[in-house]
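[1] Here is a sequence together with a model predicted from it:
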Amino acid sequence: MNPISSAPSSIGSLVASRRRRRAGGAPDPELSLAGDLRLAVARTGEFLIEGHAADPLDPERRFVVELVLDGVASTIARADLFVPGLALAGADGPAVGDGCYGFVFALDGAQLPHVAVAEVRLANGAPLPGSPIRLHEGEPFVPADRPWGLARWRGGLEIEGWVSREAAPFPARVEARIDDETVAVARADRWRSVERGGDLQAEPGFRLRLPEEWADGRLHEVEIRVAGRPLPGAPLPILAAPDGLAAFFEGRAETDAERPRAERFDRWFPRSVPFAEFARWEARFPPAVPELPAQMRIAVAVIGEDGAEETLQAPDLLPRADWIGAVLPEREGRFEPGDLLHFLRDEGANCELLVVMRAGTLARPGGAERLLSALVTDPDAALAYGDAFLVLADGSEAPLALTAPDRERMLEQGAVGNALALRRAGAIQALEQGSATLDDLFLSPLEGASSRNTHRHVPGFGFALPLFGAGAADQLASAARRILAREDTAADVEPRADTTLPAVRIRRAVAMDATIVLDLGHGDAAVLERALDALEASRRVARVALSVSACALDEASARSLRLGGVAVECAPAGVSSARRLAGALMRAETEAVCLLDARLRPLDDAWLAELLGRLGDPGTGLVAPLITDREGFVLQAGLRLSLGRAPEPRGWGCGAQDPGPGDVLRVAHQVAAILPEAFATRRADFTALGGFDPVLFPCRFGAADYALKLQALGRRIVVSPDARFWREGAGVSPSPLERAAQMREAARLEARWAHAAACDPFCNPLVAGDGDALAWPPGDPAPRSGAMRPPRPVPPGW
């Protein structure tokens, strides 16, 4: 598919075109100019020679070109600079990939008088059209096809960039527009050094600051326009929080010299405070208390009698609302559905909404109002829940910061004893079907095809919850079995041990065959042999085929593997890992495919049954294991997204017995993205979405992009702690070239999925990192459904 689009993205655009060429053989030793290659070279300045080399049939391919001076090879360059003429369709032909196929050679001024002819050739190939160039025959310079400007978000409300002197009269007027409205104006009246292919040029630069009203903790897309044209790189996604350190120094002349350091601090250092400072944090960021409609009546049901009076008399329980309460006697955590039905049809007949709590729960300021407001403002929401504090045996409070609705985690952790708000009609329907526990009510909206959009998570610590009674995990197991049985899902459900919150483990039956693709990369045959030994027992749990994808493997090892029934594919030189692995997965002939790094070793033989069992749920699109080192410390449990920073491994550094915040590492749970080390998915989904995008994400983040595309289509991305691998050997630090490539991919991922990066649905906006501190300031507190938006068009040149 063409990743550069001038039209808004849509779900339909996720289905990738398969037109790109996938050459299976080794490259020709002598590259020719035959075919549909887009090639050009010209002298654009006294000391500059520029051009491009692109293959429209293989947009992943990046050529290496060579500068020859008077027949002597001088230098080489990789053709990967942005060329506007290739990024957008025009008279010269259709757009090519991401448009990054240009090169620049800067001639040595001292050497130039002694050189007569310059020639640019494809490395190991023929000269490019436009060569040779006679350097002293007075030929006019050709206008360069290069970017005419650029805009970048610097963090906070700051935007900077540059504008070519040829693009607009100096000093150019620069406008920042949000929602088609001009919000800030600046002049490109300062100078910036712009580097391109080793050549530095001075161009007019600008620095622009948006008004403080846009520092609201929400994502905004800013278009930067000069002379009526949008600058490359725009629209820019920005996420600015109020009261940064730089803003503190604003207007304080005596501390103006400290402002650059404050801006750097705001940009690069996470802002957080420990949970021990919660009282001061809440005083600085008081919880919102929304106004409910004056005519609305609300029913409040308390399950259990011990502590019910304190719950109903809590001063922060709907102090300005019209509500009526009832206490439901319970036995071993279960109440009689008829009691609540009678209450809703009699005293609560005029109530539109219902709040349900366990006895002993205490409402905090705005807690109930926020849940009810989420249902009032969103007609599609069936149930709302929020964050809470769990009151421990010694009276201390442990924060329970939850995430956007996560079906697998909800099935395995239920309501975690939290307060719920739901619609009266939905509650009556659940009660008529036999719901008799808080978990039954919480899970009841999951039934049906549209279950993924029924729940809403409302950020905010709205309630203090009592400890769980005996048998809470058994009650949850019954509720989970009820949901799975109604979906005709064969599964074993049993309580989990050693968890703070009640939890169960769900084992679904395996009903699909699979192909395991071992990614050897540049590893040796010894690593591969140990991987095959470790997987021998796992292959017996299902109908499993095995293949190996490698960059290189000696012929004797490849022959031995093929004799043992293992398919072996060695990629030609220069093929990216994204293209190599995507090809291996697409060529499988089974319903499911499983990609596995050859350095990973399973902790037990049930990992494949676990991944395939969870993948059997029609709403699940990908399942990944939890990966640790040899000592059991977590290396990754999916990826955490954030705007302005590269994706980071979730759970990194947690010990083998660390349950993670809210016991998340003890239960199956959803994440936004993953790395391509280990996962299982359906081959049909992988093929329909074009696999990994080798143009935008050739090395590291192709699997993350694929996971996000699956979610935009309504599929879930699940990490299961019941499938664990440890990684053999120490991680290899990337080279400077690899690190630069990874940073470029991270920028593209952020540009394409800015909405997800601005507010990762499976991270809580009130906490920082992996939930071990409070965010200062907190993120967007708006209710969240967990639905993923389609990707944004990637700006040309990313």
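    Perfect, I can see it now.

[2] all contacts plus neighbour counts: C-alpha atoms, from now on.
    OK.

[3] hmm, who's touching the host helix or strand of residue 548?
    Under the criterion of DSSP states H and E, residue 548 resides in strand 544-550. Strand 544-550 has contacts (CA atoms under 8 Å, 6 or more residues apart in numbering) with 513-523, 565-571, 580-581, 584.

[4] So how do I select the buried members of those residues in PyMOL?
    PyMOL command restricting the contacts of strand 544-550 to the buried ones, with burial defined by 16 or more other CA atoms under 10 Å:
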select buried, resi 513+514+515+516+517+518+519+520+521+566+567+568+569+570+571+580+581+584
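
[5] Tell me which stretches of the stretch 301-450 of the chain form helices.
    For the stretch 301-450 of the chain, the helices defined by DSSP state H, counting those that start in this stretch cover 308-312, 337-345, 367-377, 407-413, 424-432, 438-443.

[6] Alongside the first one, take a look at this:
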Amino acid sequence: MTAPSDRQGRLTGLYGNLLKGWAWDAASPGRRWAVAIHGDGRPLALAQAEDFHPEAPGDGAHGFSVVLSDTQLDACRQLTLTLANAERPLDTLTLPAAPPANRTPEHSRVHWQPGLVLRGWLVDTHDPQRQASIEVHEQGQRIARTTPTRWDALPTPAGEPHERVEGGFQIRLPLSLADGRRHVLTVRDDQGRELAGSPVVIQEWPEGLAHWQAHAATESQRTLLTRQLERYEQLLPRGVDPADYPAWLAAFPVTPPEAPSRSGPVTVGVIQLGSGALHLPDTPALGVRTWVIDAPDDTHAYQQALSDACRRCDAIAQLEPGDRLAEGALARAWQVLHEQRAAIVYSDFDAPGRRPDAPRQPGFLPAWDPDRHWCQDFLSAGLCLIHSDVLRDHPRPPATPGELTYAAVERCDAEAIWHLPEPLRHRARPWAEDGLADAPCAAERLERLQARLAHHDPLATLAAHPTHHGLRRLTRRLDDWPAVALIVPTRDALGLLKRCLDTLLAHTDYPGQVHVLIVDNQSQRPETRAYFAEQAAAGTRPLGRRGGRLTVEVLAYPHAFNYAAINNAAVAHLTRTHGEAAAPVIGLLNNDIECLHDDWLCRLVALLMRPGTGAVGAKLQWPNGMVQHGGVIGGVHGLAAHVGNAWQHDDTGHLGMNHLTQRFSAVTAACLLMRRADYQAIGGLDARDFPVGFNDVDLCLKLRARGQAVVWTPEARLIHAESATRGKDESAEKAARAQREMANLRRRWSQALLNDPAYNPNLSLDTASDPFTSLALPPRERRARNARLPR
């Protein structure tokens, strides 16, 4: 029998409703005890003392956490800790209890889950607007530091307005911590106080747990463990900071090419743009011929070299002096070109940082995206191998290196353009946003590309970006502007709705008919109803300076809130009362949207009216200028996530994408335009499986499954105060509904979400990271892909 005196325990603090402590037995140091919590002698809760606790003896894994209800805490004056089914108390805590003085309040805390990211929340309750800082230490040495950058509402007493504060943070940890050893990290604020949840214990392996268990487990366990760990890593993907890219690349080098699958000799032509050394690895399976263009702007020399290369070689690539290709890069690219019967294969790349001491930066690209290509020649950024048949006898051959990919694209189908998601090209010079480190005669080049674009789309225009000079802006005009119906659901929230309509009137210069359909979902306030009557009675009024007209209608929806059903009812009402020919374009618009510039609606409608486009979304910003929505990426955060939440509206973003018109798998319904006929053809929003959340993702994926494009453009910018009316899903009922919607989305679209063509498998799906901000650890399968939506 173990002597009772050997058993120890402590209640170390009550943080709101969270009670923490530890229990340990010196005679059995490896045993994890079940503990009981009593309130004034009455049992309240049971827990297993098996978590790490910084004050626990032994190996420290003897801590526990118990959530007690307000009712339980209000009904007792003293909490007691015992072992389960034991009477002798180990410790007591008299209420009210406060956290230790050297710790922050419980609502400021740090969390960790598998991966190299910590995230949390830090607010100085005495001065909420003061931006504090957070530091991470290991054995007294600082290894990371950050400041909060995410905005949310500070909790206040019921009925008072919530104060928006910048309190959310995330901290990337260095790759050196992923060494398989246990690391104890202390997280403090700038006043030296530990955050709740600190210290944090992490243990990570660079190759993942599946690699580790293959060497640690017995043979009989490996099959089952491998399946379980693969599922675990899919559900909890990990990420690492892009600053660790060199170490990441060493851990996950480029895949060596397979044996050549074509009999007979194959020759690849390499056009070198400039004099100097070019580092091409030996490629026994291929013959390589090189043409050197001393002055890349010498159009005669370039066209002669290109013509000669097309006659003599099976495929063509362009590189710059000092570039280095990964081992077997040309063979890998040719293999995809041949086996997929592709016209173009392009790879990822890396390049030096712009500062001399900066590490090399990766460039991980999307699958083929024609809209982004007009704005940025991303095909030329990595190794781009073009089949000679595409260029041979071209009716409009490229006059300069910057036209090569555009000329090639003109003569091939979209499904013949394949992306190989590996960094096959190590560039010698820093990345230029337009794909080429040198862009001679920028104005002339823009003029040439505009001529090619006019051949493809006479109504489209390219313009140089005013601040990011390597990027181009893609816009369109229309000869006939269709009528647009904007659907705005609301329940009271008069301040938001009024701001939405006021800014729409002030900043909508649309030369056609705009019909605003306010859907009233059980508004109660008299002033709201008076505003509805005022707007409906105003009749048709002028809109903008180009002859536009605006009408406002109010439709009652006296049923429980169901966002999908509300919009479906609105579209049905438009068709029933205004006829099939009225308002061929519909726009889903939240009542917390504010318009920022006069041509926002023209930009969206003109892009939508292209053949093959199913939906168009805008760039949405928080009131403080941060990006709220820059497109939707599948798979991130377990389902889908908005792009750009860590960027200011004028930041470059990943490879310039914060300023590029481009294609995504989905855009948010907070501002989404589509043809009414398409909306009806796919059944509208799914009101059964997605009554509140993810209905826009499902809607867009249904369009993508029909072969229609979903486009996002930064040329239309609006402010969006997300969930300002509906609020967050915090109640048990709302949380259960949200879980059902997430399960439905996974069931219906799991393959499309986890293999999003707009996202690179080398980028992380880490739940603690925003899209495009971390590297996958380890990378997902790096198979060649085109722009088709996975089934």
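    On my side now, so go ahead. Just so we're clear, the structure is a prediction, and the values are computed from it rather than from any experiment.

[7] Tally up the residues packed near the closest residue to residue 200 of the second structure other than its chain neighbours, please.
    Closest residue to residue 200 of the second structure apart from its sequence neighbours, by CA to CA, 6 or more residues apart in numbering: residue 185 at 5.0 Å. Residue 185 of the second structure: 20 surrounding residues under other CA atoms under 10 Å.

[8] Could you point out the helix or strand that follows the helix or strand where residue 185 of the second structure lies?
    Of the helices and strands defined by DSSP H and E, residue 185 of the second structure is found in strand 183-189. As assigned by DSSP H and E, the chain's next helix or strand after strand 183-189 of the second structure is strand 200-202.

[9] in the first structure, what residues pair with that following strand?
    On the first structure, no counterpart of strand 200-202 of the second structure exists by TM-score structural alignment.

[10] re earlier: would you mind telling me which of the helices of the stretch 301-450 of the first structure is nearest residue 760 of the first structure?
    Of all the helices of the stretch 301-450 of the first structure, it is helix 407-413 that lies closest to residue 760 of the first structure, at 16.2 Å by CA to CA.

[11] Could you double-check that residue 81 of the second structure lies in contact with residue 91?
    Yes. If you go by CA atoms under 8 Å, residue 81 of the second structure and residue 91 touch, sitting 5.3 Å apart.

[12] one step back: please produce JSON lines containing the helices of the stretch 301-450 of the first structure, extended by distance to residue 260 of the first structure and mean neighbour count.
    Converted to JSON lines, the helices of the stretch 301-450 of the first structure look like this (distance: least, CA to CA, whole Å; neighbours: other CA atoms under 10 Å):
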{"stretch": "helix 308-312", "distance to residue 260 of the first structure": "51", "mean neighbour count": "19"}
{"stretch": "helix 337-345", "distance to residue 260 of the first structure": "60", "mean neighbour count": "17"}
{"stretch": "helix 367-377", "distance to residue 260 of the first structure": "39", "mean neighbour count": "22"}
{"stretch": "helix 407-413", "distance to residue 260 of the first structure": "44", "mean neighbour count": "24"}
{"stretch": "helix 424-432", "distance to residue 260 of the first structure": "55", "mean neighbour count": "19"}
{"stretch": "helix 438-443", "distance to residue 260 of the first structure": "50", "mean neighbour count": "26"}
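
[13] could you dump those helices to a markdown table with distance to residue 326 of the first structure?
    Below are these laid out as a markdown table (distance: least, CA to CA, whole Å):
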| stretch | distance to residue 326 of the first structure |
| --- | --- |
| helix 308-312 | 9 |
| helix 337-345 | 7 |
| helix 367-377 | 16 |
| helix 407-413 | 26 |
| helix 424-432 | 14 |
| helix 438-443 | 15 |
